[in-house]
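> Return a 3D structure for these sequence lines:
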Amino acid sequence: MHRIGFLLSDGFQIMALAPQAVFEYANMVTGEAFYTLDNFSVSGGEVRSSLGVQVGTRSLRGRLDVDTWMVAGVNDPLTSPAPERILAFLRKGGSRARRIAGICTGGFVLAEAGLLAQRRATTHWAFGREMQKRFPDVRVEEDRIYIVDGPVWTSAGMTAGLDLALAMVEKDLGAEVARSVAHKLVMYQRRAGGQSQHSEMLDLAPKSDRIQNALNYARQNLSRSLTVEELASTAHLSPRQFSRVFTLETGQSPAKAIEGLRLEAARLMIEQSRHPLDVIAKETGFRDRHHMREAFIRGFGRPPQAVRRDARMDS
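As a prediction, this is how the structure comes out:
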């Protein structure tokens, strides 16, 4: 039996409790109560979320045999710092647990308690730079879904906590159980920890169906050369009209947007498969692995080999 404690304070973000469903369904899949869960706060009793929902908790007093601590985040860690009593508890009791995790901005709590010193960590993309500024001894990687550094886990914002919990289930009970849990929760897949928090398609956000259709066509045919003429044809526009409308709606030229889609697809393949880089380059429309490497350094600031290495470290 593995006991998981969710550490809450007033104003916690309600999505921090969503990972509890992952552990609940892991019990259902295995047919046994492998995980037991409790909510904790400094004094116990009801704790109010940022939404106003009240959740019952146990106090941190007494002997607590918790294997994994999950520290909930808040909407804005800059204006809602963690209570000193929680920080004191983590400094003293955090090392006794097998592992400890900061969900979303819960990473700020771990950093304040000194648990992230000289470790890799991530948090919600909106607060990554502030975390690095406030805690220079933390190696913040602000564009990651989650990061595992020894016994300390941190996740990006909101739904990334589900990916982190699934990764814990996979580590504890195996990949097959994790896949079954994801299926039951109607999750498309467990995102790799090294995966970007951002989606190129969401960032482009075209306003019209014709440009959206052209982007969908491009994403489904990345191995092709994808000329402006070909994309314009799918949008039923002339190449000149297409380039003008595309740039107006997305803020990017067609060429730059397509390279972003290629990079996103290549990164996913690098993180989630063992295909050689030559094969990935061909499948995602780069001329060769050297062309792909140049695009990775331009887009991500590091080569494909570094992306694959980090993904394996977080798996």
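> C-alpha only now, for contacts and for neighbours.
Will do.
> quick one: the strands in the stretch 1-150 of the chain?
Under the criterion DSSP state E, counting those that start in this stretch, the stretch 1-150 of the chain carries strands at the ranges 2-7, 35-41, 45-48, 54-59, 68-71, 99-102, 120-121, 139-140, 146-149.
> Which other helices and strands does the second one contact?
Read that as strand 35-41. Strand 35-41 sits against strand 2-7, helix 19-30, strand 54-59, with contacts defined as 3 or more C-alpha pairs under 8 Å, 6 or more residues apart in numbering; DSSP states H and E.
> so which of the ones you listed comes closest to Ala165?
In this view, the helices and strands packed on strand 35-41 are compared for proximity to Ala165 by C-alpha to C-alpha, and helix 19-30 is the closest at 5.8 Å.
> continuing past the lengthiest helix in the chain, what's the next helix or strand?
In the chain, taking DSSP state H as the definition, the longest helix is helix 254-272. Moving toward the C-terminus from helix 254-272, the first helix or strand encountered (DSSP states H and E) is helix 277-283.
> Now that next one: buried residues?
Of the residues in helix 277-283, those buried under the neighbour-count criterion (16 or more other C-alpha atoms under 10 Å) are Leu277, Ile280, Ala281, Lys282, Glu283.
> Next, the second sequence, to be compared with the first:
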Amino acid sequence: EGFLVFAPEHPLVRDHLTRLSRGEALPAQVRNAADGAAEALYGLGSALMQDTSSDLSEVYLHLALYLRPDFDIARSLLAGAHESRKRWQDAIDAYGKIDRASPLYMNARIQTALALDRLERDTEAVAMLRRLARDKPDRIDPLVAIGDIYRAKENYAEAVIYYERAIALSGTPADRDWTLYYARGICFERLGEWDKAESDLKLALKLSDDHPLVLNYLGYSWIEQHRRLDEALAMIEKAVERRPNDGFIVDSLGWARYRLGEYALAVKYLERAVELQPDDPTINEHLGDALWKVGRRIEARFQWNHALAMNPEEKRVKLLRAKLEYGLEAAESAEREEAAADAVGL
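As a prediction, this is how the structure comes out:
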């Protein structure tokens, strides 16, 4: 039971505890010499998983499965190795061989759905997860997975529906539930329902004991709204201390400095953020804005062009083009005038 402190939802541990509570004997981990060899090969494969430059871990896992075809934990690890290399169909094929009676079956089906989504077969993925939710009405995992798929597709209203169903099932908020409130808070923020978003993010912050992701998202949101800037800055600095190599979090710190008018310092952090996360359009746009403010205008236009080439959100495309044509101040002024006109229905 002590293991549950570190992995509260581990399916194998849950299954074993359930069996013990019914007075059942646990299945033997090693039934014969072949099983023992499979265990050893699995251990080697698991140890080598971090080496993404080599397929050696997969070789050991295939050997383990050859010796013990019903070794579902090895098959799950093999599927995970395929996922880490973005071989989504191989992952689907591996998960598909896990027996329906296995404690790992639900996780296999959820991961299969997520892999299908990666292959842009999201309709099929959501349908699979809905069936799983109907079959296991007491489990939140399929609902969360559906919410995650919709959130990734920027269908935030639909995502909220599934996160709310998961939250209703989870009962009184517990520490492990912080990701539910964090995810729903992001959706509310994207939908423009800030009061609900702020409430969820504050609860997620409390439940997660100041997780860097929550510190960053809430702090960044306040900065974007020009609210509670000192508090927001302190939160993001704390997040950077905990995750100094996270480009998105370092970007938030640079953007906070930008909002405070500390443009030279903003450039320092935003250049670092681009080094860490070079393919994000928002971070590149932020760096362009900061470079413009310190007079490095050729470099600023380069960053804006770079951001535009990265398929940014549609609402950013028009502003980036305006920055390139007219400069930062004129583009932002035009954006404010357009927003004011929209607000009064002109």
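> List the TM-score for the superposed pair.
Their TM-score after superposition, calculated using TM-score structural alignment, normalised by the length of structure 1, is reported as 0.28; 150 aligned residues with a C-alpha RMSD of 6.6 Å.
> if we can go back for a sec, out of the buried residues of helix 277-283 of structure 1, which one sits closest to Arg219 of structure 1?
Using C-alpha to C-alpha, the shortest approach to Arg219 of structure 1 within those belongs to Glu283, at 11.4 Å.
> Make CSV out of the strands of the stretch 1-150 of structure 1 and add mean neighbour count and distance to Leu215 of structure 1.
Rendered in CSV, the data for the strands of the stretch 1-150 of structure 1 read as follows (neighbours: other C-alpha atoms under 10 Å; distance: least, C-alpha to C-alpha, whole Å):
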stretch, mean neighbour count, distance to Leu215 of structure 1
strand 2-7, 20, 41
strand 35-41, 19, 43
strand 45-48, 18, 43
strand 54-59, 16, 43
strand 68-71, 25, 39
strand 99-102, 25, 36
strand 120-121, 24, 33
strand 139-140, 20, 32
strand 146-149, 25, 28
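> Can you lay out those as TSV showing distance to His183 of structure 1?
Conversion of the strands of the stretch 1-150 of structure 1 to TSV gives the following (distance: least, C-alpha to C-alpha, whole Å):
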stretch	distance to His183 of structure 1
strand 2-7	22
strand 35-41	19
strand 45-48	31
strand 54-59	28
strand 68-71	23
strand 99-102	24
strand 120-121	28
strand 139-140	31
strand 146-149	20
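> follow-up on the earlier one: now render the buried residues of helix 277-283 of structure 1 as TSV, adding distance to Tyr25 of structure 1.
Converted to TSV, those look like this (distance: C-alpha to C-alpha, whole Å):
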residue	distance to Tyr25 of structure 1
Leu277	36
Ile280	34
Ala281	38
Lys282	39
Glu283	36
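> still on that earlier bit, so which of the strands of the stretch 1-150 of structure 1 comes closest to Lys184 of structure 1?
When the strands of the stretch 1-150 of structure 1 are compared for distance to Lys184 of structure 1 using C-alpha to C-alpha, the nearest one is strand 35-41, at 17.2 Å.
> and the closest one with strand 54-59, angle?
Here strand 35-41 of structure 1 points in a direction 90 degrees away from that of strand 54-59 (axes from the mean of the first three to the mean of the last three C-alpha atoms, to 10 degrees).
> ok so, going back, what comes up buried for the longest helix of structure 1?
For helix 254-272 of structure 1, burial by neighbour count (16+ other C-alpha under 10 Å) applies to 254, 257-272.
> cool, stretch 133-153 of structure 2 as well?
133, 139-151.
> State the distance from Leu129 of structure 2 to Glu275 of structure 2.
When C-alpha to C-alpha, to the nearest Å is the yardstick, Leu129 of structure 2 and Glu275 of structure 2 sit 37 Å from each other.
> Between these two, which has more neighbouring residues?
In terms of neighbours (other C-alpha atoms under 10 Å), Leu129 is the more surrounded of Leu129 of structure 2 and Glu275; the figures are 24 against 12.
> ok, then the element right after the helix or strand hosting that one?
Taking DSSP H and E as the definition, one finds Leu129 of structure 2 inside helix 122-135. Of the helices and strands lying after helix 122-135 of structure 2 in sequence (DSSP H and E), the nearest is helix 141-152.
> which strands and helices sit next to that next one?
Counting contacts by 3+ C-alpha pairs under 8 Å, 6+ apart, helix 141-152 of structure 2 packs against helix 105-118, helix 122-135, helix 156-170, helix 178-190.
> Out of the strands of the stretch 1-150 of structure 1, the one nearest Glu130 of structure 1 is which?
strand 139-140 (9.8 Å).
> What is that closest one packed up against?
Using 3+ C-alpha pairs under 8 Å, 6+ apart as the test, strand 139-140 of structure 1 ends up in contact with strand 120-121, helix 128-134.
> Much appreciated, bye for now.
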